[in-house]
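Participant: kindly return the folded structure for what I paste below:
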Amino acid sequence: MSFNFLQTDHPAWRSAGARHVRLLPVDGGTAWLVEAQGQQLTWTSISGDQPAPSVDVYALPAPARREAAGLNASLATLGGVARLPNPSLWDALATAVVRQVIRAAQARKLYREFCDRHGPGVALSDEMDIHSFPSPERVLTLSDGDFTNSGMAFKRRPLRRAAEAFLAHGENWLSLSPSVLVKELQTVPGIGPWSAGAAVADWSNDWTLYPYGDLAVRTWARHADPDAAWPMDERTFARTWRRVTGDQLGTYTLLTLAFGCRQAGAV
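Facilitator: Below is the predicted model of the structure:
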């Protein structure tokens, strides 16, 4: 597999020197540790016997959309972008809940602290511990004080509701197509269109389902193509984005988020 840039937008990615590491739970009980250095990915089995998760590579389509000429120039600098679809729908849903309303940097901080306090972990060879998000069963055992001490008091109710719903319906959810799953997740109290779309895009790597009018896409589209007259409001931007990207909407959305990840140094 050849790629130029690894998309580390998910807050589970941690940096360890020149490496990026992530503990990946897989729905079904398996867990893998993935370590990335340069263009090399190394997988270590932690538990279970399910195969290592897949990695998808995205690049600017050929031919690229003419309507996106300025955007193309910036996105082409990324080359091939590798992204791991989240192999845990539970983690994808929980991550979307944590990201609700707050800035990405704050969500990343809260997610990581919650993992470090309450999630399963492994010790790396350099004595750095890395943890994954607590299981839905574990979330439901946590006290109000556990949430408060992790800075997650205002996420307590939606996370508990999401955990209850996943335990009740998760097996069925995993059998649904991504587009149907987006609608189904919105039946959970506290899960709206943004959270459902973000979670399913993370899990499936189908970026046509991501809420592409959101602040992240708007921000990095303007950075990538500052000469374009990108609308400021979400609804008008979304219409413009659909028109400009056409049938390559998902690829452009993912690459624009990757461009932002590189610019911001997400890990």
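
Participant: drop to CA atoms for contacts and neighbour counts, all remaining ones
Facilitator: Fine.

Participant: need the residues that contact the helix or strand that contains Arg235.
Facilitator: Following DSSP states H and E, the helix or strand that holds Arg235 is helix 234-245. Identification of contacts with helix 234-245 by C-alpha atoms under 8 Å, 6 or more residues apart in numbering yields 65, 67-68, 212-215, 218, 230-231, 249, 252.

Participant: repeat for stretch 66-73
Facilitator: With C-alpha under 8 Å, 6+ apart as the test, stretch 66-73 has contacts from 60, 64-65, 221, 224-225, 227-228, 244-245.

Participant: and with 6 Å instead?
Facilitator: Residues from elsewhere that reach stretch 66-73 (C-alpha atoms under 6 Å, 6 or more residues apart in numbering): 224-225, 244.

Participant: did I read that right, Asp91 in a helix?
Facilitator: Yes - assigned with DSSP: H, G, I helix; E, B strand; the rest coil, Asp91 falls within a helix.

Participant: buried sites along the helix holding Arg235?
Facilitator: For helix 234-245, a neighbour-count test (16 or more other C-alpha atoms under 10 Å) marks 234, 237-238, 240-242, 244-245 as buried.

Participant: hmm, back to that, including distance to Gln37, could the contacts of stretch 66-73 go into JSON lines?
Facilitator: Formatted as JSON lines, the contacts of stretch 66-73 follow (distance: C-alpha to C-alpha, whole Å):
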{"residue": "Ala224", "distance to Gln37": "26"}
{"residue": "Asp225", "distance to Gln37": "30"}
{"residue": "Val244", "distance to Gln37": "35"}
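
Participant: how many neighbours does Thr95 have?
Facilitator: Residues lying near Thr95 (other C-alpha atoms under 10 Å) number 23.

Participant: swap in Ala123?
Facilitator: 10.

Participant: how many neighbours does the nearest residue to Gly190 once chain neighbours are set aside have?
Facilitator: Distances taken as C-alpha to C-alpha, 6 or more residues apart in numbering put Pro158 closest to Gly190, at 5.7 Å, once the chain neighbours are dropped. Pro158 has 18 neighbours, counted by other C-alpha under 10 Å.

Participant: all strands of this structure, in order?
Facilitator: 5-6, 14-16, 19-26, 30-37, 40-47, 56-58, 81-83, 121-123, 129-131 (DSSP state E).

Participant: Proceed likewise with the subsequent sequence, for comparison:
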Amino acid sequence: MSFDSLMTDHPSWRSVRGRHVRLLTADTGASWLVEVHGRELNWTPLSGDGPAPMADVYRLPESARPQTMALDATLAELGEVARLPNPSLWDALATAIVRQVIRAAQARKLYRAFCGRFGATIARFDETDIRAFPSPERVLALSDGDFTECGMAFKRRPLRHAAEAFLAHGAHWTGLSPSVLVKELQTVSGIGPWSAGAAVADWSNDWAIYPYGDLAVRTWARHADPGAAWPADEPTFAAHWRRVTGEQLNTYTLLTLAFGCRQVGAV
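Facilitator: Below you'll find the model as predicted:
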């Protein structure tokens, strides 16, 4: 599989001496190291059995909608966009919690620091330890001070609630459809509509589930098509976005987010 652009929104993507790599861990215990080579991905199995989760490739629909012609012109420059679904629902949920309220760059910093201190070392790449996000069991074993020292005090309670819920219901959750799972996750204390939608989109690659009225989509839609009269508030923008993207809501949401967070061509 080849691609023109790679979406690198997940904080586990990192550059190690100019080489882009990501650790993927599944809830089954399987894990892989993925490295970008030009316009392709190379997989190294690390543990467990089963096929590696393959990237999905997104492209603009062949016939542009009149309401999105300028947006299409910008997004078309991305070409075929690849994105790896997260094979770990636990990691997807934890990542969404870390991303709550704060900016993406700060969330990435906190995620990596938390992994670096408390996550298990799964691989070494070019003399660099690659660590996974701490397991639910490990999260529950951490002290209040452990969270505080990593700048994660504000995330302590929702992560603990999520860890308890995942240990109790994770096997059931992974069998649910994305739309049902979004509702189910919101029964966990500290998980609201944004966190649930972001987690399920990361895990399933169903971007019609993503909370597409959020600041990220609004920001990059304006950058991609600055001449459009995009609504400023979240509910009005979401309704407008749903209307102008129509049946291609999933594709347009993914591509617009990728426009703001991607590696293009050889990296």
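
Participant: please state their TM-score.
Facilitator: The TM-score (TM-score structural alignment, normalised by the length of the first structure) is 0.96; 264 aligned residues with a C-alpha RMSD of 1.3 Å.

Participant: re earlier: Leu167 of the first structure is nearest to which of the strands of the first structure?
Facilitator: strand 19-26 (15.0 Å; C-alpha to C-alpha).

Participant: what does the helix ranked longest in the first structure rub up against?
Facilitator: Ordering each helix of the first structure by length in residues (DSSP state H) puts helix 156-173 first. For helix 156-173 of the first structure, contacts defined as C-alpha under 6 Å, 6+ apart pick out 136, 190.

Participant: check the mean deviation of it from the second structure.
Facilitator: Helix 156-173 of the first structure, aligned to the second structure and superposed, deviates on average by 0.3 Å (mean C-alpha distance after the TM-score superposition for the first structure).

Participant: pull out the buried residues from that helix.
Facilitator: Across helix 156-173 of the first structure, burial judged by 16+ other C-alpha under 10 Å covers 156, 158-166, 170, 173.

Participant: let me know the closest of those residues to Trp207 of the first structure.
Facilitator: So of the buried residues of helix 156-173 of the first structure, ranked by how close each gets to Trp207 of the first structure (C-alpha to C-alpha), first place is Trp173, at 18.4 Å.

Participant: what separation do you get for that closest one and Gly29 of the first structure?
Facilitator: Using C-alpha to C-alpha, to the nearest Å, Trp173 of the first structure is found at 16 Å from Gly29 of the first structure.

Participant: Arg156 of the first structure now?
Facilitator: For Arg156 of the first structure relative to Gly29 of the first structure (C-alpha to C-alpha), the value is 24 Å.

Participant: now Arg243 of the first structure
Facilitator: For Arg243 of the first structure, the distance to Gly29 of the first structure equals 42 Å [C-alpha to C-alpha].

Participant: next: Ala258 of the first structure.
Facilitator: From Ala258 of the first structure over to Gly29 of the first structure the distance is 29 Å, taken as C-alpha to C-alpha.

Participant: what about those two, which has more around it?
Facilitator: Each of Ala258 of the first structure and Gly29 has its neighbours counted (other C-alpha under 10 Å); Ala258 has more, 25 against 11.

Participant: distance from the chain centre to stretch 14-30 of the second structure, please.
Facilitator: Distance of stretch 14-30 of the second structure from the chain centroid (C-alpha atoms, centre = their mean, to the nearest Å) equals 13 Å.

Participant: may I see the buried residues of stretch 92-104 of the first structure?
Facilitator: 92-100, 104.

Participant: in JSON lines: those, plus distance to Ile46 of the first structure.
Facilitator: Listed next are these as JSON lines, based on distance: C-alpha to C-alpha, whole Å:
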{"residue": "Ala92", "distance to Ile46 of the first structure": "20"}
{"residue": "Leu93", "distance to Ile46 of the first structure": "22"}
{"residue": "Ala94", "distance to Ile46 of the first structure": "22"}
{"residue": "Thr95", "distance to Ile46 of the first structure": "22"}
{"residue": "Ala96", "distance to Ile46 of the first structure": "25"}
{"residue": "Val97", "distance to Ile46 of the first structure": "26"}
{"residue": "Val98", "distance to Ile46 of the first structure": "26"}
{"residue": "Arg99", "distance to Ile46 of the first structure": "27"}
{"residue": "Gln100", "distance to Ile46 of the first structure": "30"}
{"residue": "Ala104", "distance to Ile46 of the first structure": "29"}
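
Participant: show me those that map onto helices.
Facilitator: Counting by DSSP H, the buried residues of stretch 92-104 of the first structure contribute 92-99, 104 to helices.

Participant: output the residues you listed as a markdown table; include the columns distance to Leu124 of the first structure.
Facilitator: A markdown table is the format used below for these (distance: C-alpha to C-alpha, whole Å):
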| residue | distance to Leu124 of the first structure |
| --- | --- |
| Ala92 | 24 |
| Leu93 | 27 |
| Ala94 | 25 |
| Thr95 | 23 |
| Ala96 | 27 |
| Val97 | 28 |
| Val98 | 26 |
| Arg99 | 27 |
| Ala104 | 26 |
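
Participant: circling back to that earlier point, wait, which of the contacts of stretch 66-73 of the first structure is closest to Ala201 of the first structure?
Facilitator: Of all the contacts of stretch 66-73 of the first structure, Ala201 of the first structure sits closest to Val244, with 20.3 Å by C-alpha to C-alpha.

Participant: now Ala165 of the second structure: how far from Pro178 of the second structure?
Facilitator: Relative to Pro178 of the second structure, Ala165 of the second structure is positioned 17 Å away (C-alpha to C-alpha).

Participant: again with Ile209 of the second structure
Facilitator: To Pro178 of the second structure, Ile209 of the second structure is 7 Å away according to C-alpha to C-alpha.

Participant: try Ser135 of the second structure
Facilitator: Remark: distance between Ser135 of the second structure and Pro178 of the second structure (C-alpha to C-alpha) = 22 Å.

Participant: these two: which has the busier surroundings?
Facilitator: Counted by other C-alpha under 10 Å, Ser135 of the second structure and Pro178 do not tie: Pro178 has more neighbours, with 22 against 19.

Participant: what residue in the first structure is paired with that one?
Facilitator: Counting by TM-score structural alignment, Pro178 of the second structure corresponds to Pro178 in the first structure.

Participant: same check on Arg14 of the second structure?
Facilitator: Matched across to the first structure, Arg14 of the second structure falls on Arg14, judged by TM-score structural alignment.

Participant: touching, its match and Val21? I think so.
Facilitator: Yes - with contact defined as C-alpha atoms under 6 Å, Arg14 of the first structure reaches Val21; the gap is 5.3 Å.

Participant: neighbours around Ala221 of the second structure, how many?
Facilitator: 24.

Participant: equivalent analysis for Ser2 of the second structure, please.
Facilitator: As a burial measure, Ser2 of the second structure scores 15 neighbours (other C-alpha under 10 Å).
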